[in-house]
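Novice: Sequence first, then the predicted structure:
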Amino acid sequence: MTPLPLLETLRFNMIEQQIRPWDVLDEQVLALLAQVRREEFVPPEHKALAFVDMMIPLRGTFDEALQLGQVMLEPKVEARLVQDVKLEGHEKVLEIGTGSGYVAALLAARAQRVISVEIEPELVRMARNNLHLAGVHNAEVREGDGSRGLAAEGPFDVILLSGSVAEVPEALLQQLKIGGRLAAIVGDEPVMRATFLTRTGESSFTTAQPWDTVAPRLLHFPAPSRFKF
């Protein structure tokens, strides 16, 4: 058997040693992770970290990037989010927090159209360039504050928040189609919950929180009051 090139060995090990053990078992998602080149979405100074089980800063120092939510999440978290929103190919997807564009590329491979909103102009340029170079034509990156969603383009089949929030704003829930799903990481450190909400009617939703993780905050999302009366 011919040995795999180094990058492909690292990619294979990421999938088999980090992602599959994290209950990412959908073979189509696993195949997608092998096809979309994560290293091409990582800033040049951090390419050596592309397959490591850690967050990767997109701008500035690691601490600065964490504070501003400008990181790539761990590969296993990205993969589990993409798997658990259960895309089937026909969906219109809203992503909030584009970052480098990697998750948008994964979503675009399994959806009809992706609109991704990013608040930081430098990351907008980075993500657009990365998606263009990767040949992804059904994902559009828009500069703006995603905390209110994108009502003019809704309703959406899927909304995915690529970062954490203290709570999911009602405005985003109202931009889901009936039957649509929203995925977010909700809560406060040290434990946050991956939260999947499905709209079952005009004012009804079901909620599942199947796993725990921690992720940096998305900017401008409201924090609930800690005072109780």
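Specialist: It's in. Quick caveat: nothing in here was measured; it's all calculated off a predicted structure.

Novice: C-alpha only now, for contacts and for neighbours.
Specialist: OK.

Novice: distance of the residue nearest to the spatial centre of the chain from Thr2?
Specialist: The residue lying closest to the centre of the chain (Cα atoms, centre = their mean) is Ser162, at 3.6 Å. Separation of Ser162 from Thr2 (Cα to Cα, to the nearest Å): 38 Å.

Novice: helix/strand/coil for the residue nearest to the centre of the chain?
Specialist: With DSSP: H, G, I helix; E, B strand; the rest coil as the basis, Ser162 sits in strand.

Novice: Chain neighbours aside, what residue packs nearest to it?
Specialist: Gly97 (5.3 Å; Cα to Cα, 6 or more residues apart in numbering).

Novice: all helices for the chain, in order.
Specialist: 6-13, 27-35, 62-68, 75-84, 102-110, 121-133, 170-173 (DSSP state H).

Novice: Kindly compare burial across these and name the winner.
Specialist: Neighbour counts (mean count of other Cα atoms under 10 Å) averaged over each of those peak at helix 102-110, with a mean of 24.

Novice: now the helices of the chain as a markdown table including distance to Lys47?
Specialist: Shown next, in a markdown table, are the helices of the chain (distance: least, Cα to Cα, whole Å):
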| stretch | distance to Lys47 |
| --- | --- |
| helix 6-13 | 11 |
| helix 27-35 | 17 |
| helix 62-68 | 14 |
| helix 75-84 | 14 |
| helix 102-110 | 14 |
| helix 121-133 | 14 |
| helix 170-173 | 34 |
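
Novice: so which of these comes closest to Ala139?
Specialist: helix 102-110 (5.9 Å; Cα to Cα).

Novice: Show me the contact partners of that closest one.
Specialist: 32-33, 36, 38, 41, 78, 82, 87-89, 93, 95, 98, 114, 116, 127, 131, 136, 138-139, 162 (Cα atoms under 8 Å, 6 or more residues apart in numbering).

Novice: let's see 7 Å
Specialist: Here helix 102-110 makes contact (Cα atoms under 7 Å, 6 or more residues apart in numbering) with 38, 41, 78, 82, 87-89, 98, 114, 116, 131, 136, 138-139.

Novice: Then stretch 138-151?
Specialist: Residues outside stretch 138-151 that contact it (Cα under 7 Å, 6+ apart): 96, 104, 108, 112-119, 121, 124, 128, 171-172, 175, 220-221.

Novice: Okay, one more to line up with it:
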Amino acid sequence: MSSQVNQDIAERKMQFLFQLRSKGVTDNRVLTAMEKIDRGPFIQGFFADRAYEDTPLPIACGQTISQPSVVALMTQALNVQPRDKVLEVGTGSGYQAAILSQLARRVYTVERHRQLIRTARKAFEELDLGNITAIIGDGSFGLPQQAPFDRIVVTAAAEDPPGPLLAQLRVGGIMVVPVGQSDAVQSLIKVTRTETGFDYDELRPVRFVPLLEGLGKEEYI
């Protein structure tokens, strides 16, 4: 690889990190994880050369890879600790799980589309991310056999924080989830489980695909 190409990549990464900071990402651990995990391997085909842009991009199965600043802000809100066990609902490209893998002890990620799980697993293997377990399943019901979780992140919008996921959150744990009844009006919510219930903090407006129950239609064929 030529020195000019290396220089171009380094400059794009610097600009990438500057964009994250300008959007309010201040946690150095999150910034380090975002710098270490290249977004490129999680974007296929036509859009691959736009990996360093702070924009959502389409992926297979009618889904999207979130813009990096939203991934970073959700990760920052989770405040993941090195011993934490994290559940992600909605693997998508695998990019969010890869970022979380740099911060947590173990990441479980659940996806309803088998094609996306296959692609994400390949990326995890290529990047040697051995602390991620990617599972095909209905993430709206969580992963009861591995509960409770220290942190839960949902990468699709629900009308309300899903009850099964709240039940699988450890006392003191944090869940970050987009909530809204339409794709036009959604809020990113931080839920903290206390000894007596749940505290809710509204973080920012967002736009995510809807959280759907069941598996992707190709799984029923």
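Specialist: Noted; the coordinates are in hand. Please read all numbers here as calculations on a predicted model, not as lab measurements.

Novice: Drop the TM-score for these two in here.
Specialist: After superposition, the two chains reach a TM-score (TM-score structural alignment, normalised by the length of structure 2) of 0.90; 210 aligned residues with a Cα RMSD of 1.6 Å.

Novice: Residue in structure 2 paired with the residue nearest to the centre of structure 1?
Specialist: Mapped onto structure 2 by TM-score structural alignment, Ser162 of structure 1 lines up with Thr155.

Novice: aligned partner of His220 of structure 1 in structure 2?
Specialist: Per TM-score structural alignment, His220 of structure 1 is aligned with Glu213.

Novice: And for that match, the neighbour number?
Specialist: Residues near Glu213 of structure 2, counting by other Cα atoms under 10 Å, number 12.

Novice: can you tell me which residues contact it?
Specialist: Glu213 of structure 2 sits next to 138, 140 when contact means Cα under 7 Å, 6+ apart.

Novice: gap between the spatially closest residue to Val29 of structure 1 that is not a sequence neighbour and Arg59 of structure 1?
Specialist: Spatially, and ignoring its direct neighbours in sequence, Val29 of structure 1 is nearest to Gln83 (6.3 Å; Cα to Cα, 6+ apart). Per Cα to Cα, Gln83 of structure 1 is found 27 Å from Arg59 of structure 1.

Novice: Give me the residues contacting the top strand by length along structure 2.
Specialist: The residue-count maximum for a strand in structure 2 (DSSP state E) belongs to strand 169-179. With contacts defined as Cα under 7 Å, 6+ apart, strand 169-179 of structure 2 is touched by 74, 78, 148-161, 186-195.

Novice: Just the buried residues of those.
Specialist: 74, 78, 148-158, 161, 186-193 (16 or more other Cα atoms under 10 Å).

Novice: okay, and stretch 91-99 of structure 1 goes to which residues in structure 2?
Specialist: By TM-score structural alignment, stretch 91-99 of structure 1 lines up with residues 84-92 in structure 2.

Novice: what about that stretch, start to end distance?
Specialist: Stretch 84-92 of structure 2: ends 22 Å apart by Cα to Cα.

Novice: just to revisit the earlier point, measure the residue nearest to Val29 of structure 1 to Pro43 of structure 1 for me?
Specialist: Taken as Cα to Cα, the span from Gln83 of structure 1 to Pro43 of structure 1 is 25 Å.

Novice: Leu6 of structure 1 too?
Specialist: Distance, Leu6 of structure 1 to Pro43 of structure 1, using Cα to Cα: 19 Å.

Novice: repeat for Glu167 of structure 1
Specialist: Per Cα to Cα, Glu167 of structure 1 is found 30 Å from Pro43 of structure 1.

Novice: now swap in His220 of structure 1 and tell me
Specialist: Using Cα to Cα, His220 of structure 1 is found at 25 Å from Pro43 of structure 1.

Novice: Likewise for Ala208 of structure 1?
Specialist: In terms of Cα to Cα, Ala208 of structure 1 sits 34 Å off from Pro43 of structure 1.

Novice: neighbour count winner among these two?
Specialist: Neighbours were counted for Ala208 of structure 1 and for Pro43 using other Cα under 10 Å; Pro43 has more, 17 against 12.

Novice: show me the contacts for that one.
Specialist: Neighbouring residues of Pro43 of structure 1 by Cα under 7 Å, 6+ apart: Leu58.

Novice: what do we get in structure 2 for it?
Specialist: Using TM-score structural alignment, the partner of Pro43 of structure 1 in structure 2 is Gln44.

Novice: same deal with Pro190 of structure 1?
Specialist: Per TM-score structural alignment, Pro190 of structure 1 is aligned with Ala184.

Novice: Count the neighbours of that match for me.
Specialist: Using other Cα under 10 Å, Ala184 of structure 2 has 11 neighbouring residues.

Novice: If we ignore the residues flanking it in sequence, what's nearest it?
Specialist: Excluding the flanking residues, the one nearest Ala184 of structure 2 by Cα to Cα, 6+ apart is Arg207, at 6.8 Å.

Novice: what does Ile174 of structure 2 give?
Specialist: Leaving aside its chain neighbours, Ile174 of structure 2 sits nearest to Thr192 (4.6 Å; criterion: Cα to Cα, 6+ apart).

Novice: can you check Val82 of structure 1 too?
Specialist: Leu107 (6.7 Å).

Novice: I'd like the distance between the one you found and Leu131 of structure 1.
Specialist: Distance from Leu107 of structure 1 to Leu131 of structure 1, counting by Cα to Cα: 12 Å.

Novice: what does Pro44 of structure 1 give?
Specialist: For Pro44 of structure 1 relative to Leu131 of structure 1 (Cα to Cα), the value is 15 Å.

Novice: and if you look at Glu143 of structure 1?
Specialist: As for Glu143 of structure 1, its distance to Leu131 of structure 1 is 15 Å (criterion: Cα to Cα).

Novice: so how many other residues sit close to the closest residue to Lys47 of structure 1 other than its chain neighbours?
Specialist: Closest residue in space to Lys47 of structure 1, ignoring its immediate chain neighbours: Glu39 at 5.9 Å, by Cα to Cα, 6+ apart. Residues near Glu39 of structure 1, counting by other Cα under 10 Å, number 17.
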